[in-house]
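Novice: after the sequence you'll find the predicted model.
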Amino acid sequence: MSQPMYHQLNPLIRLKENELLTPEVFQQLIEASDFKQLEAILAGTVYGTYVDDDFANDFEKSLNQELLSTFSELAAAAPNPDLVWIYTMRYTFHNLKVLTKAYYTKNNYDNLYLPDGIYTAEELKRAVETGKSSVLPKSLLKSILEVREYMEESSIMQGIDVIYDRQFLTEQRRLADELDYPALSEEIISFIDLTNLTTALRCLEQNRTQAFMSTVLSSSGSIPKDTLMSFAEKDLRALIDFILASTYGDLLAPVFEGDEIDYARLDLLKDDYLSGLFDGAQTIAFGPLPLLAFLNNKDIEVKNLRLILVGKRSGFTKEQIKERMRMTYGL
C-alpha cells in the first residue's frame, strides 16, 4: 500500500481528532447529576448539534447520525473507502441480520438499522429480497445467498446470525489481506482470535457439539479452528488452561475465577487491547494508521457516550459507569 496516498487525508484526521471528547469532558459527563446537565456539557462539543428538546428520548438516533456523518465523510475522503468499511462492516452485517429477519418474518425492523456510511438500507434490502446487487461486493452477496439457501431448508432464525457472524470474520480477514497493511492485519487477526476464544468458551458452557462449533468458529484467525474444536470433547477447564498458556493468556487471565468467566470484562479487555494496537498513531504523519486509529477512537467514544447516557437514565452509579467504559483517545 502506498503511504503517500494519505498525505492529504491525514491533516483532516488531525483536525477531527481535536473534536474527540477529552478525558475532562468525559469526567464531567460522569459527574453530571441529570440529563439537563449532560446536555449543557455536550452543547459545547461536536454533539451539540443534536442536543434539542427530544435529545433525552432520542439520543440513540443522534449518536447513530454522528457516526454516519463521520463514516461517510471519511469514506469519501479516503484513497480507499474499504479502509473505512473494514471498521463499519460490523454495522453492515448487523443490518443484514435485521433486514433478512424482517424479510422472512414479514415484519418491519427499520428502527434497528445502523448506518455504516457505505451501503444504504435500500441497497441492502434489495440484495436480501432478490439475491442480486450491482453495488455490494461479491463476497457480501455470497453471504446473502448462503443465508437464502439455508432459509429454503430451515425456519430457525438463529441460523441467520450464525452464518452472518462467521462470514463477517471471513470478510474482515479477506479485506485485511487485500489492503496489506501490517498494523491493520494484526488488529483484525487479534479480533478474530479473541472472538473465536469467546465463542468457544460459550460453546463449552452450553455443551455444544463439535459439529456446532465447526459452524460458528472462524478459520480466519491465527489459532487453528481444529484446535478449538478439539475442546468440545473436553471440559471447560482444559480450554481455560489452553487460553492462559496462549499469546492472550496475560490479557484474559483477569476474566477467569476458577471455572467462572466474566464475559462483560472479557469484552472490555478485548476492546481495550485492540485500541492499544493503535497507540502510536498520533505520532505518525504518513500512511493509513491515523485513519484507522481515529475510526477506532470515534467508535469507542460513541460506545462510552452511549454507556453514560443509558447509565444515567437507568440509575447507574458513577463507579458502575466508569468500570464499564472502554479505553480511547487519552482516556
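Specialist: Yes, it's here.
Novice: drop to CA atoms for contacts and neighbour counts, all remaining ones
Specialist: OK.
Novice: now tell me what touches stretch 41-55 from outside.
Specialist: When contacts are taken as Cα atoms under 8 Å, 6 or more residues apart in numbering, the neighbours of stretch 41-55 outside the stretch itself are E19, L20, L21, V25, Q28, L29, E39, F59, S62, E66.
Novice: ok, of these, which come out buried?
Specialist: Burial by neighbour count, judged by 16 or more other Cα atoms under 10 Å, picks out L20, L21, L29, E39, F59, E66 from the contacts of stretch 41-55.
Novice: between these, which sits nearest I321?
Specialist: Sorting the buried ones among the contacts of stretch 41-55 by how near they are to I321, with Cα to Cα, puts L29 at the top with 10.5 Å.
Novice: distance of that closest one relative to E19?
Specialist: When Cα to Cα, to the nearest Å is the yardstick, L29 and E19 sit 16 Å from each other.
Novice: turn the buried ones among the contacts of stretch 41-55 into TSV, columns for distance to A121.
Specialist: TSV is the format used below for the buried ones among the contacts of stretch 41-55 (distance: Cα to Cα, whole Å):
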residue	distance to A121
L20	28
L21	29
L29	33
E39	30
F59	21
E66	17
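Novice: for comparison:
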Amino acid sequence: MQEIDYKGVNTVLRTYELNLLTEADYDRMLKASSLKDALDVLKGTGYEFDEKEIQESKNFEAFLMKHLAEVYKELFSITPVSEVVELFALRYTYHNLKVLLKQRFSGEQLEQLLIPIGKDSLGSLKKLVETGDGNDEHPILIEGVQEAIRDFDEDHRIEAATVFMDTYYFKHLRSISDKINHPSVTKMVDGMIDLYNLSTLIRSLKQNKPRGFLYTVLSSSGSVAKRDLIEESVNGPSAVMRKYYSSKTYGTRLANLVSETTNEVDTQKLDKLVDELTNELVAEGLYRPFGPLPLLGYLFAKEKEITNIRLILVGKDNQIEEEILRERMRPVYGS
C-alpha cells in the first residue's frame, strides 16, 4: 500500500475532525456547575444520549462506547488497509477475549463487559473461546486463546486469561506494525511496547513479584529485550531506566518521573507520559495529505476525547474541583 492510497480516506477525515471537541468545548464542560450542565454542553457536540436517563443511571460508559463503536465501524469501512485501524481497535479485541476466557474459566456471566469494537465480531470471538478453534481470525490471536486455555486446563489459573492476552496483544500489534511497514508506525509501536514493559516492570517490582512472573508478563516484541530488563531490575527501576531508556528520545522526560527523595517512579505520571508520547508521534502526520498517520491521529484524538469526557462527567457527578480535572485531562487534538 502506497501513501497516496490513503488520499481519499484522509480527505474524509478532515471533515470528521471538524466534529471533534475543541478546547472551548472542554472549557465549558469543566466550568459547568453540575453534571446536568456538563451534559447540556455535550449534547450540542454530536453525542446522542437520553439526558434524563443518564442523570439517573450515571451509565456514561454505555453511550460513550456506542459512539466510539460507530466511529470504528465507519473507519473500518472506508480504510483500504484494515490493519491501520486495528492498531487502535486491537486492544478492544483482546479485552473481549479476556472477558470471554474469564467467563469460560470461572463460570460467571460476564458478557455485559464486552465492547463491540474490533475487526472480529463478538460472535466469532465467542466461538473461538468456546471451541478453541478459529476460522478467519489472525493466527496470533488464535494461538493466544489456545495457549490460555491450555494453561488453565493444566494449572487452573484464571489469571491466565489476562497474562496470555496481554502478551499476545503486543505480539499481534508488532505483527500489524511489520505489515504496515511505515517508519512512524514502527516508532509508535516501539514506544507503546517499551513503555508498557517499563510500567509493568515497575509495578511488578513494587509488588515483589518473582522473576518467573516477569518473564511471563513482559512482552518480547519491544525494542529492548525483556531478558535485559529483568536482569537489570535487580538494581531497581531507576537503574533500568538509566541503562535502557536514557538514550531514547523521551529518556529525559522519563528521568523526571523518578522521585529525588525515594528514587521511585510515579506510575500514574508514567501512564500519562505514554499518552503524551503517542500523541506526539501521531501528531507528526496530522497535516500530511497522504499515508496512515492522519487516520491514526484522528483515532487517537477520538480515544482521548472519550477519556476526557468520561473524566469530566464522573468528576462533575462527584463534585471534583475544576483544577483537579484539568490536571488529569489527556492531550487535546491539535493542541
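Specialist: Yes, it's here. Bear in mind that the values here come from a model prediction, so they are computed numbers and not experimental data.
Novice: tell me how the two chains score on TM-score.
Specialist: For these two chains in superposition, a TM-score of 0.95 is obtained (TM-score structural alignment, normalised by the length of the first structure); 330 aligned residues with a Cα RMSD of 1.6 Å.
Novice: just send the buried ones among the contacts of stretch 41-55 of the first structure back as TSV, with distance to F231 of the first structure and secondary structure too.
Specialist: As requested, these are exported to TSV (distance: Cα to Cα, whole Å; DSSP: H, G, I helix; E, B strand; the rest coil):
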residue	distance to F231 of the first structure	secondary structure
L20	43	coil
L21	43	coil
L29	44	helix
E39	50	helix
F59	43	helix
E66	43	helix
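Novice: of all the contacts of stretch 41-55 of the first structure, which comes closest to Y164 of the first structure?
Specialist: When those are compared for distance to Y164 of the first structure, the smallest value, 25.7 Å, is given by E66; criterion: Cα to Cα.
Novice: quick one: residues contacting the closest one.
Specialist: Residues in contact with E66 of the first structure (Cα under 8 Å, 6+ apart) are Y47.
Novice: can you give me the helices in the stretch 51-200 of the first structure?
Specialist: When secondary structure is read from DSSP state H, counting those that start in this stretch, the stretch 51-200 of the first structure shows helices at 55-77, 82-105, 121-130, 138-151, 158-179, 182-205.
Novice: the third one vs the second structure, average distance?
Specialist: If you overlay the two and look at helix 121-130 of the first structure, the average distance to its match in the second structure is 1.0 Å (mean Cα distance after the TM-score superposition for the first structure).
Novice: starting at the chain centroid, how far to that helix?
Specialist: The offset between the C-alpha centroid of helix 121-130 of the first structure and the centroid of the whole chain comes to 22 Å, using Cα atoms, centre = their mean, to the nearest Å.
Novice: tell me which residues in it are buried?
Specialist: By 16+ other Cα under 10 Å, the buried positions in helix 121-130 of the first structure come out as A121, L124, K125, A127, V128.
Novice: same deal with the last one?
Specialist: Residues of helix 182-205 of the first structure classed as buried under the neighbour-count rule (16+ other Cα under 10 Å) are 184-185, 187-201, 203-204.
Novice: what's the nearest residue to the residue nearest the centre of the second structure if we skip its chain neighbours?
Specialist: The structure's the second structure has its C-alpha centroid closest to R91; by Cα atoms, centre = their mean the separation is 6.0 Å. Nearest residue to R91 of the second structure in three dimensions, chain neighbours excluded: Y169, at 7.0 Å (Cα to Cα, 6 or more residues apart in numbering).
Novice: now the one you found: how far from S124 of the second structure?
Specialist: Counting by Cα to Cα, the separation of Y169 of the second structure from S124 of the second structure is 17 Å.
Novice: could you do K171 of the second structure as well?
Specialist: Separation of K171 of the second structure from S124 of the second structure (Cα to Cα) stands at 20 Å.
Novice: kindly report the same for S82 of the second structure.
Specialist: S82 of the second structure sits 17 Å away from S124 of the second structure, taking Cα to Cα as the criterion.
Novice: and if you look at M65 of the second structure?
Specialist: Taking Cα to Cα as the criterion, M65 of the second structure is separated from S124 of the second structure by 20 Å.
Novice: which residue in the first structure aligns with N235 of the second structure?
Specialist: Aligned against the first structure by TM-score structural alignment, N235 of the second structure finds its counterpart in K234.
Novice: buried set for the host helix or strand of L214 of the second structure?
Specialist: With the criterion set as DSSP states H and E, the secondary-structure element containing L214 of the second structure is helix 211-217. Buried residues in helix 211-217 of the second structure, defined by neighbour count with 16+ other Cα under 10 Å: L214, V217.
Novice: buried stuff in stretch 303-316 of the second structure?
Specialist: Counting neighbours by 16+ other Cα under 10 Å, stretch 303-316 of the second structure gives K304, E305, I306, N308, I309, L311, I312, L313, V314, G315, K316 as buried.
Novice: before we move on, the earlier item: need the helices of the stretch 51-200 of the first structure in JSON lines with distance to P224 of the first structure, can you?
Specialist: Written out in JSON lines, the entries for the helices of the stretch 51-200 of the first structure read as follows (distance: least, Cα to Cα, whole Å):
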{"stretch": "helix 55-77", "distance to P224 of the first structure": "33"}
{"stretch": "helix 82-105", "distance to P224 of the first structure": "23"}
{"stretch": "helix 121-130", "distance to P224 of the first structure": "32"}
{"stretch": "helix 138-151", "distance to P224 of the first structure": "22"}
{"stretch": "helix 158-179", "distance to P224 of the first structure": "14"}
{"stretch": "helix 182-205", "distance to P224 of the first structure": "9"}
